[in-house]
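Visitor: show me how the following folds:
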Amino acid sequence: MTPAPQGPPSAVTVVGTGADGWSGLAEPSRAELRRADVLIGGPRHLDLLPTECAGERVAWPSPLRPAVPRLLAAHAGRRIAVLATGDPMFYGIGRTLAEEVDALRVLPHPSSVSYAAAWLGWPLEDVEVVTLVGRPTARLAAALHDGRRLLVLSADARTPEDVAALLIDRGFGPSRMRVLEQLGGDRERVTAETTADDWARTQQSGDPLNIVAVECRRAPDALRLGAVPGLPDEAYEHDGQLTKRHIRAATLGALAPAPGELLWDVGGGSGSIAIEWMRTHPSCRAVSVERDQVRAERILRNAERLGVPGLRVVTGDAPGALAELPAPHAVFVGGGLTARGLLDACWAALSPGGRLVANTVTLESEALLADAHRRHGGELVRLAVAHAVPVGGFTGWRQAMPVTQWCVQKTPNPPPGADR
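Guide: As a prediction, the model looks like this:
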């Protein structure tokens, strides 16, 4: 028996297809599929091909991602065509293949998002796309803002029902919904417009190949959540261990999150800093470290409710719990500053350009921050907030405990006399 070729193939072509299958493909895509020695795709895609595509048909196994290198290596040296839905580079297999193959040719087809925007008359640049394929429905919550238009990529026929339930739970029951099925195919269908409230009552069901269009409408009594840090304190479940709204906004400003960056939130409390870091951009990541199990579970609930279910929570004492974490771009220390070695461990974990922000209200921790400021530089500030409250028949100011904040960026060349 001849052994299977080893190593990745020299080139792979990935062909995007629509619900209309073979009839909807352009001639270059058809030609690639006819020439292919191996045709890889989901069973639904492979069934759409005519007999003139004579290559060996291989269905993706589950889970798909770990199987990709093995399948490509098994068919090295042969002409491979991979079938995908719509535009392979838009939440599709194209991204995975691009990570594995040096010479990748992509022949895209209009995506379901393009079809939906055209059908609805929505300018695509004004629409936010949220995928729920292989992802929790809770991530949709971060995109809910009054007046925004969303296109939700569905995992299956149940997704519209799940979307309606989430909209109602987050105070967006009046939002308008349409479900667009089998777009571009013979069985294309678009439901009549309804609200999330009405959808939940009618329990409609349909085709698993669908996309949900949502025009967000916030209920009058729903809590308003903005797009910038400083959400209302009422948005969080907490036991008092919460960085309050105005201090939180200043803290996130100092941390300066950017797309793709990772935050360590040390002493997570209710998770507000990590949650609002992740809400700034879908690609922002965070790890919240909290030693109390009850609080750790509360952080997870807050993260799900506020649309960032991907927040990782580590239960344990810092600095020990930090040892196995991936290197951060920024660190926030909101509790436990007096733990031996904590501040030094956080500083050591940062790469050049990384930021560290620490807040405290105690004199003991303030002394530690003053020493760190002397050694590493940065900015040491005092933040004070007062709220107007009734005083008899008049109004006066009630001062909250002032917060001392140290903010510093790690530079390749520290100032003279400063520790690296």
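
Visitor: use CA for all of it now, contacts and neighbours both
Guide: Noted.

Visitor: quick one: the residue nearest in space to the middle of the chain from residue 19, how far?
Guide: Closest to where the C-alpha atoms of the chain average out (C-alpha atoms, centre = their mean) is residue 282, at 3.9 Å. For residue 282, the distance to residue 19 (C-alpha to C-alpha, to the nearest Å) stands at 29 Å.

Visitor: residue 261 too?
Guide: Distance from residue 261 to residue 19, counting by C-alpha to C-alpha: 37 Å.

Visitor: higher neighbour count, the two?
Guide: Counted by other C-alpha atoms under 10 Å, residue 261 and residue 19 do not tie: residue 19 has more neighbours, with 22 against 18.

Visitor: could you double-check that the more buried one lies in contact with residue 183?
Guide: Yes. Using C-alpha atoms under 8 Å, residue 19 is in contact with residue 183, at 6.4 Å.

Visitor: second chain to compare with the first, below:
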Amino acid sequence: MTPWLTIIGIGEDGYGGLGTNARAALQQATMVFGGKRHLDFLPETVAAKRIAWPTPFSDVYPSLTALRGTDVVVLASGDPMHFGMGATLTRFVDRSEMRILPAPSSFSLAAAAMGWPVQHVQLLSVHGRPVETLFRSFTSGAKLLILSNDGGTPAQVAQMLVANGFGSARLTVLEHMGGAAERRVEGAAKGWLYPRGADLNVLAVDCGQAEPEARSYSILSGLPDEAYENDGQLTKRDVRAVTLARLGPRPGELLWDVGAGCGSIGIEWMRSDPSCRTIAVEANEQRQGVIERNARALGVPDLQLVRGEAPAALSGLAAPDAIFIGGGVTDDGVMDACWNALKPGGRLVANAVTLQSEAALIGWCGRFGGELTKLSVAQAQPLGSFDAWRSALPVVIYSVRKPVD
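Guide: The predicted model follows:
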């Protein structure tokens, strides 16, 4: 199909910074969509009708697709395929129908301004996203380039860095890069007192050396138990690491954490990769609040909480790639509902401590196959003037993959 939609990346240098192909597309277009700032860059010689983004923004999709077959241009900031409009529009318009002409991205301009090789930097965005997602990137020596949500983002990030033991981190706010209004503001996270700046900015963070008591964790499973607020309903660290190894998170996959407790399994599933998703199902009202607080504190505020009791609460949820059942294996219908909802080829892992729940898992293993593992963990603890091993209750871990046929 001949492309009818052209997505043009435009920088702060405006129309003058566009290449020949981009200018030709604008001259040929019958309609141009974009933000008011971008539309104002265009000279009068561009005769196309100019349409600013509507509110709500989602209204633009049917308007665009209704114009299929006419010459339409969309103006977007920088590289439209990097946290940009182009990436969004590919969900509504087939790639064969569009042409994408990128400009240097904000990240490229920021890396050049800082003298940081892009391949050694984490590229992040909190534009329309919770700022807490940055937490998992706070590590000693890390360099971050962050697409801000607005002019208040730098102060928020500075506050987060200080609260988590990175007060010496260096922040650089890069505003309106490549344009006449370009500005740069620098300072340490601790004592950050700069007033709110321009909404259009990229924040560069050099995390530097963390303080000895900093909150900074590996993305691998098995976070310290003290990382979690809990009422005792917590899958302990060593068991958690083995459980997640059985679940085997992969980028883009969805986990159901059924009987989520304090949310530790679902949280560490999401920490393994930014594209991993979790639906945590929990009936206890107090634990629901704990899950939400733990998710925010550990950098995965997008975790989806379903307030209710399985199996009824599972109805209508998106089909999972993996399921963890931390509680409820003896409840009527829970295992059946989970197994039926699991995608073909998906993984189910369930843990048991009591004899009754262990017997239920043995029965399931007999029906559907899989593996049973009994894990016993002992910790060295004081006994008088000596030390002795104190064993926790053994945990039976059942893991099975659903057949593809």
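
Visitor: just give the TM-score of the two.
Guide: Taking TM-score structural alignment, normalised by the length of structure 2 as the basis, the two superposed chains have a TM-score of 0.96; 402 aligned residues with a C-alpha RMSD of 1.5 Å.

Visitor: contacting residues around the closest residue to the residue nearest to the centre of structure 1 other than its chain neighbours?
Guide: Leaving aside its chain neighbours, residue 282 of structure 1 sits nearest to residue 259 (7.6 Å; criterion: C-alpha to C-alpha, 6 or more residues apart in numbering). Residue 259 of structure 1 makes contacts with 281, 282, 283, 284, as judged by C-alpha atoms under 8 Å, 6 or more residues apart in numbering.

Visitor: one more time with 6 Å
Guide: 281, 283, 284 (C-alpha atoms under 6 Å, 6 or more residues apart in numbering).

Visitor: is it possible to get JSON lines of those residues that adds distance to residue 52 of structure 1?
Guide: Shown next, in JSON lines, are the contacts of residue 259 of structure 1 (distance: C-alpha to C-alpha, whole Å):
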{"residue": "281", "distance to residue 52 of structure 1": "46"}
{"residue": "283", "distance to residue 52 of structure 1": "43"}
{"residue": "284", "distance to residue 52 of structure 1": "46"}
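
Visitor: among the residues you listed, name the buried ones.
Guide: 281, 284 (16 or more other C-alpha atoms under 10 Å).

Visitor: which one of the contacts of residue 259 of structure 1 is nearest to residue 266 of structure 1?
Guide: Using C-alpha to C-alpha, residue 284 comes nearest to residue 266 of structure 1 of these, at 16.7 Å.

Visitor: in terms of contact, does that closest one touch residue 278 like I think?
Guide: Yes. Using C-alpha atoms under 6 Å, residue 284 of structure 1 is in contact with residue 278, at 4.9 Å.

Visitor: what about the helices in the stretch 201-350 of structure 1?
Guide: 245-255, 272-279, 293-305, 342-349 (DSSP state H, counting those that start in this stretch).

Visitor: mind listing what's buried in the longest one?
Guide: Within helix 293-305 of structure 1, the residues that qualify as buried are 295, 296, 298, 299, 300, 301, 302, 303, 304, 305, counting by 16+ other C-alpha under 10 Å.

Visitor: and whichever residue in structure 2 pairs up with the third one, what does it touch?
Guide: When structure 2 is aligned by TM-score structural alignment, the residue opposite residue 298 of structure 1 is residue 290. Under the criterion of C-alpha under 6 Å, 6+ apart, the contact partners of residue 290 of structure 2 comprise residue 262.

Visitor: give me the number of residues near the residue mapped onto residue 172 of structure 2 from structure 1?
Guide: In structure 1, the residue matched to residue 172 of structure 2 (TM-score structural alignment) is residue 178. Counted with other C-alpha under 10 Å, the neighbours of residue 178 of structure 1 add up to 21.

Visitor: residue 289 of structure 1 versus the aligned partner of residue 328 of structure 2 in structure 1, what's the distance?
Guide: Matched to structure 1 by TM-score structural alignment, residue 328 of structure 2 sits across from residue 336. Using C-alpha to C-alpha, residue 336 of structure 1 is found at 11 Å from residue 289 of structure 1.

Visitor: who has more neighbours out of these two?
Guide: Neighbour count, other C-alpha under 10 Å: between residue 336 of structure 1 and residue 289, residue 289 has more, with 27 against 18.

Visitor: got a list of what the counterpart of the more buried one in structure 2 touches?
Guide: Aligned counterpart of residue 289 of structure 1 in structure 2: residue 281 (TM-score structural alignment). Residue 281 of structure 2 is in contact with 258, 259, 260, 306, counting by C-alpha under 6 Å, 6+ apart.

Visitor: tell me how many other residues crowd the second one.
Guide: A count of neighbours around residue 259 of structure 2, defined by other C-alpha under 10 Å, yields 23.

Visitor: alignment lookup: it to structure 1.
Guide: Per TM-score structural alignment, residue 259 of structure 2 is aligned with residue 267.

Visitor: just checking, its match touches residue 335?
Guide: Yes. Counting by C-alpha under 6 Å, residue 267 of structure 1 does reach residue 335; the two are 4.6 Å apart.

Visitor: residue in structure 1 matching residue 403 of structure 2?
Guide: Using TM-score structural alignment, residue 403 of structure 2 pairs with residue 411 in structure 1.

Visitor: ok, that match touching residue 352?
Guide: Yes. Assessed by C-alpha under 6 Å, residue 411 of structure 1 is found in contact with residue 352 at 5.0 Å.

Visitor: which bit of structure 1 covers the helix or strand residue 373 of structure 2 falls within?
Guide: Assigned by DSSP states H and E, residue 373 of structure 2 belongs to strand 371-375. The aligned range for strand 371-375 of structure 2 in structure 1 is 379-383, by TM-score structural alignment.

Visitor: tell me which residues in the matching stretch are buried?
Guide: For stretch 379-383 of structure 1, burial by neighbour count (16+ other C-alpha under 10 Å) applies to 380, 383.

Visitor: that stretch: average distance to aligned residues in structure 2?
Guide: Taken over the aligned residues, the distance from stretch 379-383 of structure 1 to structure 2 averages 0.5 Å (mean C-alpha distance after the TM-score superposition for structure 1).

Visitor: apart from its chain neighbours, what residue comes closest to residue 134 of structure 2?
Guide: residue 299 (6.3 Å).

Visitor: structure 1: which residue goes with the one you found?
Guide: Match for residue 299 of structure 2 (TM-score structural alignment): residue 307.

Visitor: give the contact list for its match.
Guide: With contacts defined as C-alpha under 6 Å, 6+ apart, residue 307 of structure 1 is in contact with 138, 139, 141, 142.
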